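S.K.: Here's a sequence, model it:
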Amino acid sequence: MKLQLDGHHLRLRLDEAELTQLATDGQLAECWPGIDGDEAHCRLRLDAGATEPACAGNFTDLEVVLPRAGFLAFAAERPRRDGFNFQAGTVVVSVEIDVRDSRRAKAHTLGQGDHGRG
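M.R.: Below is the predicted model:
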C-alpha cells in the first residue's frame, strides 16, 4: 500500500496482491519509518456492517474503514482510474487500485486461458 498526502487529499493506492489480501482477510496494514524516527501505521479495513466509509486517528496512526460491499463492488469494475473517494473532516480520502497493475494481472489471466490454442 502506498500512502500519499497532498494538502487536504489523502491517497491510498493498492496493487492487485494487496487488494486480494484486503478482500480475503478484511484488512491490510502497513508501517513506514516516520519523520521523527518512530513508525507510522496505516490500517485499511473492510466492514460488512458499515454503510459509510470512515477515517480515524492521525497521520502516524491511521485507520480507514470502508463498507465491504460498496468497496468490493467498486473494485470489481477495475481497471478504473478513479478512486473510492470520501470526505473525512477536511480531508478527501481516495482509495485507489493501481490501474497498471490491474491491467498486467488481467492480461496475465487472459494469457493463461490461451494455452494450446493456435
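S.K.: Every contact and neighbour count from this point should use C-alpha atoms.
M.R.: Will do.
S.K.: pretty sure residue 21 belongs to a helix, no?
M.R.: Yes. Under DSSP: H, G, I helix; E, B strand; the rest coil, residue 21 falls within a helix.
S.K.: got a list of what the residue lying closest to it once chain neighbours are set aside touches?
M.R.: Spatial nearest neighbour of residue 21, excluding adjacent residues (C-alpha to C-alpha, 6 or more residues apart in numbering): residue 28 at 6.9 Å. When contacts are counted by C-alpha atoms under 8 Å, 6 or more residues apart in numbering, residue 28 touches 18, 21-22, 43-45.
S.K.: Would you do the same for the sequence below? I want to compare the two.
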Amino acid sequence: MKLQVAASQLRLRLSEEELASLGADGSFHHAVPCPDGSTAHCRLTLQADADAGQCEGDLMDLRVVLPREAFVAFAAERPRRDGFAFACGPLRIVVEVDVRDSHRVRRAASSTAGQSEPN
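M.R.: Predicted structure coming up:
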C-alpha cells in the first residue's frame, strides 16, 4: 500500500494483490518503518454494518473501516482513476486501487487467456 499525506488528505493506494487480500480476509495491514526505528501501522477493514467510511487512531496507528458492500461495488468497477473517499473529521480519506497495476493485471490475464493450448 502506498500512503500519501497532502494538506488535509490521506491517500491510500492499494495494488491488485492487496485488494485481493482485503477482499478475501476482510482486512489488510500495512506497516511502515520510521526513521527513528518505530513502525507506523495502517489497517483497512471491510465491515458489513458500516454505513460510511470511518477511521480511528492517528498516523502512527490508523484503522480505516470501509463499508463492505459499497467498497466492493466501487472496486468492481476498476480500473478507475477516482477513489473511495470520505471525511474523517478535518481529514479527507481516499482509498484507491492502483490504476496502472489494474491495467497490468488485466493485460497479463488477457494475454494468458488468448494463448492457445497445444493439442
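S.K.: circling back to that earlier point, save the contacts of residue 28 of the first structure as TSV, and put in neighbour count too.
M.R.: Below are the contacts of residue 28 of the first structure laid out as TSV (neighbours: other C-alpha atoms under 10 Å):
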residue	neighbour count
18	16
21	12
22	19
43	17
44	20
45	21
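S.K.: what about the residue nearest to residue 21 of the first structure, which helix or strand?
M.R.: If you go by DSSP states H and E, residue 28 of the first structure is part of strand 27-33.
S.K.: Quick check, central residue of the second structure?
M.R.: Note on the second structure: the residue nearest the mean C-alpha position is residue 14, at 3.8 Å, using C-alpha atoms, centre = their mean.
S.K.: quick one: the strands in the second structure?
M.R.: Along the second structure, counting by DSSP state E, strands occupy 2-6, 9-14, 27-33, 39-47, 54-58, 61-67, 84-88, 91-97.
S.K.: equivalent range in the first structure for the first one?
M.R.: Alignment of strand 2-6 of the second structure against the first structure: residues 2-6, by TM-score structural alignment.
S.K.: Share the number of residues neighbouring residue 24 of the second structure, please.
M.R.: Using other C-alpha atoms under 10 Å, residue 24 of the second structure has 10 other residues around it.
S.K.: Contacts only, for the residue nearest to residue 67 of the second structure when sequence neighbours are not counted.
M.R.: Setting aside the residues directly before and after it, residue 67 of the second structure is nearest to residue 50 in space (C-alpha to C-alpha, 6+ apart), at 4.7 Å. Contact analysis of residue 50 of the second structure by C-alpha under 8 Å, 6+ apart lists 65-68.
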